[in-house]
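Asks: predicted model and sequence follow; I will ask about them next.
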Amino acid sequence: MDKQFEEWHTEIMQQIHAAQTLSELQSLRSHWLGRRGIITLAMKGLSSLSIEERRSQGQQLNALRETVLDLLTSRQQEMEMAEETTQLQREQFDMTLPGSWPQTGLLHPITRTRRFIEDVFLRMGFSLEYGPEIEHEWYNFEALNMPANHPARDMQDSFFINVPGMVLRTHTSPVQIRAMKKYQGRLPVRIIAPGRAFRRDDDATHVPMFFQVEGLVIDHGITLADLKGTLTTMAQELLGTDIRTRFRPSYFPFTEPSVEMDVTCASCGGTGCRVCKGTGWVEILGSGMVHPVVLTNGGYDPSQVSGFAFGLGIERLAMRIFGIDDLRLLYQNDMQFLSQFQSYIGRPIL
């Protein structure tokens, strides 16, 4: 072997043996075999030699290169194995250490309340219907007897999007029209429509994004007595037979006559507090007999059939069931707050 190559071989052996870390080994690899390494540049310089010298030195350089690669690879494997052994010795498993319990998940109080409501109405013969959250203004307003520039729209501050005629639905009531269109005049209609709605409200009993359950019944001879009986049964199933309720006259453009249903405030038990604004009552839903215009827009003849509808706020009902005094707490994702309802057994939550 050429004397220069023998010196390189000896030097490489010494350097690889002296290397103590993988980073030092990588530096040696770059120094000798990298793009500008000593052996690499020597191989590039073979082109300036004669054919005989090129053949002789080329064979020696290739042999040296292969030897260096083998030495580097072997030394790297030794270092990695030694490092792994050291780490295993340092991280021995201690059987005496106490174990850790995995954190148990749970359904959000709003989801649990929604499932409870659905169970109650499904047992009463209702079916589930759903509608889009980005709704056309015709379904959200016009079809529900709220034409453009109608003052009733001021009651529902809306989030509009950059698509003409489309809005984040302000209530789940548009599902009434979609359900009537789906049934195409068939009777009876008994549906509930759970889902999200959006309004620019934010206080102890209102949030910009909230959940509702819309209810609709259409058939021959439906009266306000059917509405009151259904909602009273629902309240007793959800809140207990000792719950106090009251119905107050109200106004909704899509029902006539219209009533609001209140239940005893969960925070003060009816004595008056900031949640119920000192009245002792908290409104949980609005309802009434379906307006003839709405029936007509849905494809039904108001002279032949009648119906009632209601919109139930799930958050307010969850506040009543779980004893929460501020609706906004439900949306702060505070696990310490939410976890207190994990073992809740006051009512049979599904």
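Replies: Received the coordinates, thanks. This one's a predicted model, so the numbers in the text were calculated from it and none came from an experiment. Numbering: from 1, shown residues only.

Asks: only C-alpha atoms from now on, for both contacts and neighbour counts.
Replies: Will do.

Asks: in this protein, which spans are helices?
Replies: Per DSSP state H, the chain carries helices over the ranges 3-18, 22-33, 38-44, 51-90, 109-123, 137-140, 174-183, 224-239, 292-297, 314-322, 335-338.

Asks: dump the residue contacts of Trp138.
Replies: For Trp138, the set of contacting residues under the criterion of CA atoms under 8 Å, 6 or more residues apart in numbering consists of Gly165.

Asks: Arg75 against Ile16, yeah?
Replies: Yes. Applying CA atoms under 8 Å, one finds Arg75 in contact with Ile16, separated by 7.3 Å.

Asks: in stretch 5-17, what's buried?
Replies: By neighbour count on 16 or more other CA atoms under 10 Å, the buried set for stretch 5-17 is Trp8, Ile12, Ile16.

Asks: and the comparison structure, right after this:
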Amino acid sequence: MRDKLLEIKEIALDRIEKISELEEVEQLRVKYLGKKGDLTSVLRDMGKLAAEERPIIGQVANEIRDELEDAIASVKGKLTEELKRNRINKEKIDITMTTNKKKLGHKHPLLATIEELEDLFISMGFSVVVGPEIETVENNFDALNSPENHPSRDLSDTFYITDDIVLRTHTSPVQIRAMKEMGAPLRIVSAGRTFRFDDVDDTHSPMFHQLEGLVIDENINMANLIHTLDIFIKELFGDDMKTRYRPHHFPFTEPSAEVDVTCLKCRGKGCTACNFTGWSMELLGCGMVHPKVLENCGIDSEKYSGFAFGMGIDRITMVKYGINDIRLLFENDNRFLEQF
């Protein structure tokens, strides 16, 4: 039996040395050391040995078992480490490799225009404030002196969520909130998305962007308004730009006006873009804050006065970049966006 055990040992060690795959390790362990393995099968016959031989053969068997287990553990460790190294080499990333440059995005022309406008007004002493896009009817209409029969309050013009909650139709509610919370004096601008029912075409969209400004202080008059807007327009479009004020009506300002600017294409000389008038389309609306609006916000209209103005950022963006269709601003077509 001793000779049989030594023979099993030599054959097993020889096979273990030749193992090249991790899966073979377990197969050999089962073959020689498992419950039905070769070594176990031989030891089952120990009962046939003389009593004095059993301890000797048992010791030899234990030594062979320990030697085979050590050999199997050793080769398993080597193969596992080799497999790990191969996997690391295969999966590692060479950070020194040159690759094709990734295309990086950039600011959308609308966002770029908003930031440019905000920075411009900040340089003029204004603060930027923001407000919610879902507003109360009180802030969106009532506090702004809009009568209940005003067309803008109709279901055909405004997105109502409930009878008292709407998607804001302009950014003016931000001014109402600011006056109620901060009082006077005040000098702010606010920009953001607004919503109105509208048929989609090259100049109209049910979602658009506005920027509005508000100045409240003592002894504010129309001359202050005109001077502020003239500075703004020259800073935005150039020193040669001229402005034209036309009387208009807004329920929240009195007097009110619409403002035209020199045609950006011909700089006032007259061309097909401006129908040879030298003036571009209306750029913004403005006026002196109605005393009732001040009173609605808790501001003494006898002591304070103010002016407000509002403009469509989409329109300014279109004029600034020569875009002829507002839908291009919202379609996310990279062929269009990469031009800016």
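Replies: Perfect, I can see it now. As the structure is a prediction and not an experimental result, all values here were calculated from the model.

Asks: what's the TM-score here?
Replies: Overall, the chain-to-chain superposition scores 0.70 on the TM-score scale (TM-score structural alignment, normalised by the length of structure 2); 314 aligned residues with a CA RMSD of 4.5 Å.

Asks: now the buried residues of stretch 5-17 of structure 1 as JSON lines including distance to Arg248 of structure 1?
Replies: Output for the buried residues of stretch 5-17 of structure 1, formatted as JSON lines (distance: CA to CA, whole Å):
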{"residue": "Trp8", "distance to Arg248 of structure 1": "100"}
{"residue": "Ile12", "distance to Arg248 of structure 1": "95"}
{"residue": "Ile16", "distance to Arg248 of structure 1": "91"}
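
Asks: one step back: okay if I get the helices of structure 1 as CSV plus distance to Tyr251 of structure 1?
Replies: As requested, these are exported to CSV (distance: least, CA to CA, whole Å):
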stretch, distance to Tyr251 of structure 1
helix 3-18, 89
helix 22-33, 78
helix 38-44, 89
helix 51-90, 74
helix 109-123, 25
helix 137-140, 17
helix 174-183, 18
helix 224-239, 15
helix 292-297, 15
helix 314-322, 20
helix 335-338, 36
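
Asks: out of these, which is closest to Gln212 of structure 1?
Replies: Checking those against Gln212 of structure 1 by CA to CA gives helix 314-322 as the closest, at 5.5 Å.

Asks: what does that closest one rub up against?
Replies: So helix 314-322 of structure 1 is contacted by 109-110, 113-114, 205, 210-213, 238-239, 265-267, 282-284, 324-327, 341, 347 (CA under 8 Å, 6+ apart).

Asks: cutoff 6 Å now
Replies: With CA atoms under 6 Å, 6 or more residues apart in numbering as the contact definition, helix 314-322 of structure 1 has outside contacts at Thr113, Phe211, Gln212, Ala266, Ile284.

Asks: most neighbours per residue, which of the helices of structure 1?
Replies: Here the criterion is mean neighbour count by mean count of other CA atoms under 10 Å, and of these the winner is helix 314-322, at a mean of 23.

Asks: quick one: that helix aligns where in structure 2?
Replies: Aligned by TM-score structural alignment, helix 314-322 of structure 1 falls on residues 313-321 of structure 2.

Asks: how big's the offset between that stretch and structure 1?
Replies: On superposition with structure 1, the mean distance recorded for stretch 313-321 of structure 2 (mean CA distance after the TM-score superposition for structure 1) is 2.0 Å.

Asks: chain center to that stretch: distance?
Replies: Relative to its chain's centre, stretch 313-321 of structure 2 lies at 23 Å (CA atoms, centre = their mean, to the nearest Å).

Asks: do stretch 66-73 of structure 2 as well
Replies: 60 Å.
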